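Trainee: Provided below for reference: sequence and predicted model.
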Amino acid sequence: MRDEVESQFKPRAMGKGPLLMMRSFLPFVARFWSRHPTKLGQLHEYWQGYRDRYREIAYLTGQPVECVKEICYELECQEPHFQELNGLKGVPMHHMLGYVTVRLMQPEVVVETGVAEGFSSWFILLALQQNRHGILYSIDLPNQDVELFPGGPRQTEILPDGKQTGFIVPKNLRSRWQLHLGDAKELLPRLLQTLNKIDIFIHDSWHSYDHMMLEFQIAWPYLRKDGVLLSDDVDLHTALPDFAAKVGCPCVLFNFRPRSKAVGGMRKTAGPFNDANCH
């Protein structure tokens, strides 16, 4: 059965695209088969999301599909840090999307909200290091007692004892990083006023509808033409599509796992998502 499943996705020719698939998707197929032998039908949905991500990222960044594949290959097949973080098995897809977007967009200024241990920052900084230019400005709350939802459970000490925000980010990547600790509602407007223009904004902090809308509304005017806004956990509610409709700019929702579009993005002034906009 395992050979039959893997044969559905086995490439016919050995280029970087097929190698990328073999190095990243086929190991996932093997893990999925061993863990969920009765749910093999879902692999087609995963495959659809995996295959479509190239066109979706091309649309989001305005870059050719082949360039997207090159950067995905660079990360998933060649980058030792990616292997150190256990590849697709242990890395959330929005961190990978952040890396690929930064590599393709070649930004000077990236702003993110939400750091925690620093996985997303690590990937962004790794991409900036590869670009050899650009600065990441991150905003996050220090460890504290946080109410997850109104009237709901509380999350305390979100980082391990003795660890600071962004503790996993390697020292050799920190020269391009400025970390600001505090409430994004206060720090984000001040930071953006200082920076004046930004190339990429990434939301991964408090995921309530109101807070996500607030951050989008604060960041959008400072985003340059053709700049990119990314957001994690967009499947929790309709904040991103509602904001996209408000500013008249289409958004793309990435289907990285079946029946869930947890990561989304917008490119300022981008046209409708179709094959004509994906070179």
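Mentor: Arrived safely.
Trainee: From here on, just use CA atoms for contacts and neighbour counts.
Mentor: OK.
Trainee: Have a look at the chain and report its longest helix.
Mentor: Identified as the longest helix of the chain according to DSSP state H is helix 42-61.
Trainee: ok, and here's another one to check against it:
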Amino acid sequence: MIWTIVERFYRTHHLYASQYEAYESKVAEYVEKLQTPRDRIRLPADELSRLLQFKQLERIRDRFLLPLKDACHALFRRDHSTDVLDRLVNDIFHEISILKEEHYNVLTYAVNPESRVDREEQKSILDEVHEMFPIKVHRLRHLFDLARNRMERILSKHKSDAVLVRSLFLNRSAFVAKADPAGLIYFYRWMYGSDRPFEGYRVAADSFFDAGFFGQAAECYAEGEEFVRAFPASEKRRWDSSWKSCRDHLKRRVRESRAQQAEFARDD
């Protein structure tokens, strides 16, 4: 369950961040082009509709936010209480639904040439959307920031969850790389502390090894060993003293994993 929450949240966050950045870039272009403060800009319906992508908003809500909301309810919600993350995700779902509906109104009633809406009503719709878009877009960003802060604090509570730790490693080149410039290490720092990020590699690799996935174990041990080796010596002084024993463990287990993998290959 926690894996579903982590995976869906960070994918959703990245997708919305892309929408937000594109929106801000387009608005900045209009400010420059029209030489008008952003809160006074009024665009034609077709241009207003292009500030956001309706299909992408729909995809974010239905494919990512909905299962995230359900997973948060299942894990956190009790009769009289829930986690802050559950409330924030619920608010995000509600706000993005409103934003999607406002965008739909522009597409349906203002842009569509077959619409029977008269000019006065069309103007009313556009005025409402011009006011609503920036409010909702920026509120959603704020809610995502709050949710991310809460998510980061939840991660440490699940540092012993083998499925989560292994899955993060397996997705290190996918959504994990997009979640933060530090990639996988961002997650391992929040889970094990900034003084023990190497621990994530050990936990993940040991779990692979114990489950008999020697190829993945060898890969994880090797990457962990390389991470420790390449980390600047001056920065290692801030690490927990257990880093040396962890390094030796990773190094030894690389050999053991490869030996097991080779033995299985011979048996095949």
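Mentor: Here it is on my side, so go on. These numbers come from a predicted model, not from an experiment.
Trainee: Can you give me the TM-score here?
Mentor: For this chain pair, the superposition-based TM-score is 0.25 by TM-score structural alignment, normalised by the length of the second structure; 115 aligned residues with a Cα RMSD of 6.3 Å.
Trainee: what's Phe123 of the first structure in contact with, if anything?
Mentor: His95, Met96, Gly98, Tyr99 (Cα atoms under 8 Å, 6 or more residues apart in numbering).
Trainee: Adding secondary structure, neighbour count and distance to Phe123 of the first structure as columns, could you present those in CSV?
Mentor: Conversion of the contacts of Phe123 of the first structure to CSV gives the following (DSSP: H, G, I helix; E, B strand; the rest coil; neighbours: other Cα atoms under 10 Å; distance: Cα to Cα, whole Å):
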residue, secondary structure, neighbour count, distance to Phe123 of the first structure
His95, helix, 18, 6
Met96, helix, 21, 7
Gly98, helix, 21, 7
Tyr99, helix, 23, 5
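Trainee: and the two most separated of the residues you listed?
Mentor: His95 and Tyr99 (6.4 Å; Cα to Cα).
Trainee: can you list residues touching both of the two?
Mentor: Common neighbours of His95 of the first structure and Tyr99 (Cα under 8 Å, 6+ apart) are Phe123, Ile124.
Trainee: Strands of the stretch 51-200 of the first structure, start to end?
Mentor: 109-113, 135-140, 146-147, 154-155, 177-181, 198-203 (DSSP state E, counting those that start in this stretch).
Trainee: Does anything pack onto the first one? Which helices or strands?
Mentor: Strand 109-113 of the first structure sits against strand 135-140, strand 198-203, with contacts defined as 3 or more Cα pairs under 8 Å, 6 or more residues apart in numbering; DSSP states H and E.
Trainee: For Glu6 of the first structure, find the nearest of these.
Mentor: strand 198-203 (34.8 Å).
Trainee: name the helices or strands packed onto the closest one?
Mentor: strand 109-113, helix 209-219, strand 223-232.
Trainee: let's see 7 Å
Mentor: The contact analysis (3 or more Cα pairs under 7 Å, 6 or more residues apart in numbering; DSSP states H and E) places strand 198-203 of the first structure against strand 109-113, strand 223-232.
Trainee: buried stuff in the helix or strand that the last one is followed by?
Mentor: Translated: strand 223-232 of the first structure. Sequence order places helix 239-247 as the next helix or strand after strand 223-232 of the first structure, per DSSP states H and E. In terms of neighbour count (16 or more other Cα atoms under 10 Å), helix 239-247 of the first structure has its buried residues at Ala239, Leu240, Pro241, Phe243, Ala244.
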